[in-house]
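Novice: sequence and predicted structure are below.
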Amino acid sequence: MDAIVPPCHREAMTTHTFPTGRNPHPDNTERPDAVEVLRYSAFTTDPAGGNPAGVVLDAASLGDARMLALAAEVGYSETAFVTAHDHAARRYRLRYFSPRAEVAFCGHATIATAVALASRTGTGELLFDTPAGEIRVGTGLVDGLVRATLTSVPARSRPAEDTTEVEPALRALRWTRDDLDDALPPHIAFAGNDHLVLGVRIRARLAALDYDFDALHDLMRDRGWTTVHLVHRVSPDRLDFDARDPFPVGGVVEDPATGAAAAAFGGYLRTLGLVSQPLRVHLRQGEDMGRPSDLYVDLHPDDPRARVTGTAVPLPAPAAPAPAPGR
């Protein structure tokens, strides 16, 4: 199925009692049916790059259908909704919707929400209760911009099943096994939701991505994958990667920056035995679709969690449609 959140995950978000209240900040907003929607681009310092996300800071009165409709109206891969808050404790209940379904966890919308909140309430640590679990986000100012670091739930991975996962994915991607990098075996990686990780041998194959949308959508829906995380290692002596993330189950062809997949990729690298000391991984994503993004993943051999760092910058609300000409 699409990355719809099971009811048990929703119940897990109700363990903290949140005081009621409304957020009064109107800047960088649009007001479809009086709902304030902020727009940010995450994992970039340039509004022309990164991954756009919608952020609704006061969604306490919105039902599931309304949040899904708003996410479809905004049209980004995800929109985050703050459904409850405790400003004194800097704790917030957060849900994520793609244009098609609720998603258990979304990294770039988490970064965008953290930057939006820190810009209004001051930098420091924030705590998000999400359907995937508790997510801590540290925020601070760097060169005048708010930078956020999310700490994922414990990340892990397992080898992908050959006949039911790898082969149909390759068919949908129009790839062959010769395209794969033997040093990066196919895995299903998790850090809040599942992602198929495929390492490609030649950068040009990644650049030429042209996949069967419907076939990959159906496979991902059947297997419960949120994205397919396609990576190319820039150099064998560095943990720098180029990445692309098809996201047909979310209703978009590709995600230009995927924090959830980056965190899951950290668990993948640990499973492969590549995390013997504290290290930072750099993922360059969105380059091939004209929205370059930089994601930094910090890993420690004694901690199964991944820390994903990025900035986010505000985007202008779309212009209102011109009034119809009078008669």
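Specialist: Yep, it's here.
Novice: make it CA atoms for all contacts and neighbour counts henceforth
Specialist: Will do.
Novice: in stretch 286-306, what counts as buried?
Specialist: Neighbour counts over stretch 286-306 (16 or more other CA atoms under 10 Å) mark 286-287, 291-300, 304-306 as buried.
Novice: which residues in the stretch 101-250 of the chain form strands?
Specialist: 102-103, 124-130, 133-142, 145-151, 156-159, 187-190, 194-199, 225-233, 240-247 (DSSP state E, counting those that start in this stretch).
Novice: what packs against whatever helix or strand comes next after the last one?
Specialist: Scanning the chain past strand 240-247 towards its C-terminal end, the next helix or strand to appear is strand 252-255 (assignment: DSSP states H and E). Contact partners of strand 252-255 among helices and strands, from 3 or more CA pairs under 8 Å, 6 or more residues apart in numbering; DSSP states H and E: strand 240-247.
Novice: and the spatially closest residue to residue 48 that is not a sequence neighbour, what element?
Specialist: Excluding the flanking residues, the one nearest residue 48 by CA to CA, 6 or more residues apart in numbering is residue 291, at 6.4 Å. Under DSSP H and E, no helix or strand contains residue 291.
Novice: buried ones in stretch 215-227, by neighbour count?
Specialist: 215-221, 223-227.
Novice: between those residues, which is nearest residue 183?
Specialist: residue 227 (21.0 Å; CA to CA).
Novice: list the contacts of the closest one.
Specialist: When contacts are counted by CA atoms under 8 Å, 6 or more residues apart in numbering, residue 227 is found next to 194-196, 220, 245-249, 261.
Novice: would you mark the buried spots in the longest helix anywhere in the chain?
Specialist: Longest helix in the chain by number of residues (criterion: DSSP state H): helix 107-121. Across helix 107-121, burial judged by 16+ other CA under 10 Å covers 107-118.
Novice: for the residues you listed, which one is nearest residue 59?
Specialist: Nearest to residue 59, judged by CA to CA, of the buried residues of helix 107-121 is residue 113 at 12.8 Å.
Novice: excluding its backbone neighbours, what's nearest the closest one?
Specialist: Spatial nearest neighbour of residue 113, chain neighbours left out: residue 55 (6.0 Å); criterion: CA to CA, 6+ apart.
Novice: what about versus this one:
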Amino acid sequence: MNLGSLFRLSAFTTTLNGGNPAGVWIGDTLPDPETMQRIAAEVGFSETAFVAPASGSDRIVRYYSPEVEVSFCGHATIATGVVLGENDGEGTYQLATSVGIVPVTVHQRDGKYEASLTSVEPSYAPAPHALVIKALSALGWIQDDLDGSIPPARAYAGAWHLVLAVAEQQCLAELNYDFETLKALMLRDSLTTLQLIWRESATVFHSRNPFPIGGIVEDPATGSAAAALGGYLRASELVTVPTTILIRQGEAIGRPSQIVVHIPVRGGIVVTGQAIHI
């Protein structure tokens, strides 16, 4: 039996009361899907990463929420990078995920390990009007709440997210959505989270991320959505590249998180954060 080792960390934070908790399971071979799903449900965090050696790549990784397998998870990848750095040293690890190879570079900063993932090639498409209207209804928002300078989009960097930008921060602060209605809508449209954002300045964004398909009301830090947003902003020429933005997330639910997103001229989006054991 492949027992493996299970670690629990919080990513995109340096304090125990912040960030997004993730499980990181490391063993010689991956368990079968049913076992991975069971372990993820027992851990109870929004995602658990399962990591094992793989031929042709440094590691093979799969991600599970308490209810379903997820194609890619940014915060669990950052947590995985920190564990690999602690166990095997600084350097770049090639992670073979179900959506492609994701390099993760790990180094120490002020005595703590920091990890930077480079996403698969991002893409986006304007969000269909019908999807936007249904999402707004589930969120209790109206069309006039949206920021017209950042049009609604379906954005991808390993997983699909619906990006909705609001004109006023109050909309984010007062978020209270219909869980089952939004879950059903997201399942029909193959969405992993909603990336709900308010742009404070050219380089600072605030985000909230409903994650009902994973059985989670809200993600405190969502690296995959951060990468998808970076790709969307670049492709839509809503930022001048190269640039680096900061996404502040989790503050409204008492788990403040900071996600640093570097948007290069081309290629994958680089998402950086630290993680601590909990």
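Specialist: Thanks, I have the structure now. Note that the structure is a prediction, hence the values are computed from the model and not measured.
Novice: rewinding a little: so of the buried residues of stretch 215-227 of the first structure, which ones are in helices?
Specialist: Applying DSSP H to these, the entries found in helices are 215-221, 223.
Novice: returning to that earlier point: can you add distance to residue 267 of the first structure and give the strands of the stretch 101-250 of the first structure back as JSON lines?
Specialist: Converted to JSON lines, those look like this (distance: least, CA to CA, whole Å):
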{"stretch": "strand 102-103", "distance to residue 267 of the first structure": "20"}
{"stretch": "strand 124-130", "distance to residue 267 of the first structure": "19"}
{"stretch": "strand 133-142", "distance to residue 267 of the first structure": "16"}
{"stretch": "strand 145-151", "distance to residue 267 of the first structure": "12"}
{"stretch": "strand 156-159", "distance to residue 267 of the first structure": "4"}
{"stretch": "strand 187-190", "distance to residue 267 of the first structure": "7"}
{"stretch": "strand 194-199", "distance to residue 267 of the first structure": "11"}
{"stretch": "strand 225-233", "distance to residue 267 of the first structure": "13"}
{"stretch": "strand 240-247", "distance to residue 267 of the first structure": "15"}
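Novice: can you state the direction angle for the longest strand seen in the first structure and strand 133-142?
Specialist: For the first structure, the strand with the greatest residue count under DSSP state E is strand 303-314. Strand 303-314 of the first structure and strand 133-142 are oriented at 50 degrees to each other (axes from the mean of the first three to the mean of the last three CA atoms, to 10 degrees).
Novice: now do strand 303-314 of the first structure: which elements does it pack against?
Specialist: Packed next to strand 303-314 of the first structure, using 3+ CA pairs under 8 Å, 6+ apart, are strand 37-42, helix 107-121, strand 145-151, helix 259-271, strand 293-300.
Novice: alignment lookup: the residue nearest to residue 113 of the first structure to the second structure.
Specialist: If you follow residue 55 of the first structure across to the second structure using TM-score structural alignment, you land on residue 24.
Novice: its match touches residue 6, doesn't it?
Specialist: Yes. If you go by CA atoms under 8 Å, residue 24 of the second structure and residue 6 touch, sitting 5.7 Å apart.
Novice: more neighbours, the two?
Specialist: Between residue 24 of the second structure and residue 6, counted using other CA atoms under 10 Å, residue 24 has the larger neighbour count: 27 against 15.
Novice: is the more buried one in a helix, a strand, or coil?
Specialist: strand (DSSP: H, G, I helix; E, B strand; the rest coil).
Novice: please apply the same query to residue 246 of the second structure.
Specialist: Look at residue 246 of the second structure: counting by three-state DSSP, its state is strand.
Novice: pull the contacting residues for it.
Specialist: 203-205, 258-261.
Novice: now for it: what does it line up with in the first structure?
Specialist: If you follow residue 246 of the second structure across to the first structure using TM-score structural alignment, you land on residue 282.
Novice: burial count for residue 155 of the first structure?
Specialist: Using other CA under 10 Å, residue 155 of the first structure has 23 neighbouring residues.
Novice: apart from its chain neighbours, what residue comes closest to the equivalent of it over in the second structure?
Specialist: Per TM-score structural alignment, the equivalent position to residue 155 of the first structure in the second structure is residue 122. Using CA to CA, 6+ apart and skipping the chain neighbours, the partner closest in space to residue 122 of the second structure is residue 157 (4.4 Å).
Novice: alignment lookup: the one you found to the first structure.
Specialist: In the first structure, residue 157 of the second structure lands on residue 191 (TM-score structural alignment).
Novice: wait, what's in contact with that match?
Specialist: 152-156, 260-261, 263-264, 267.
Novice: residue 41 of the first structure: which of those is nearest?
Specialist: Checking those against residue 41 of the first structure with CA to CA, the nearest one is residue 260 at 15.5 Å.
Novice: neighbours around the alignment partner in the second structure of the closest one, how many?
Specialist: Aligned by TM-score structural alignment, residue 260 of the first structure pairs with residue 224 of the second structure. Residues within reach of residue 224 of the second structure, counting by other CA under 10 Å, total 30.
Novice: now do residue 67 of the second structure
Specialist: 18.
Novice: grab the nearest non-local neighbour of it.
Specialist: Of all residues not flanking residue 67 of the second structure in the chain, residue 214 sits nearest, at 5.4 Å (CA to CA, 6+ apart).
Novice: aligned counterpart of that neighbour in the first structure, please.
Specialist: Residue pairing (TM-score structural alignment): residue 214 of the second structure is matched to residue 250 of the first structure.
Novice: show me what contacts its match?
Specialist: 2, 77, 98-101, 226.
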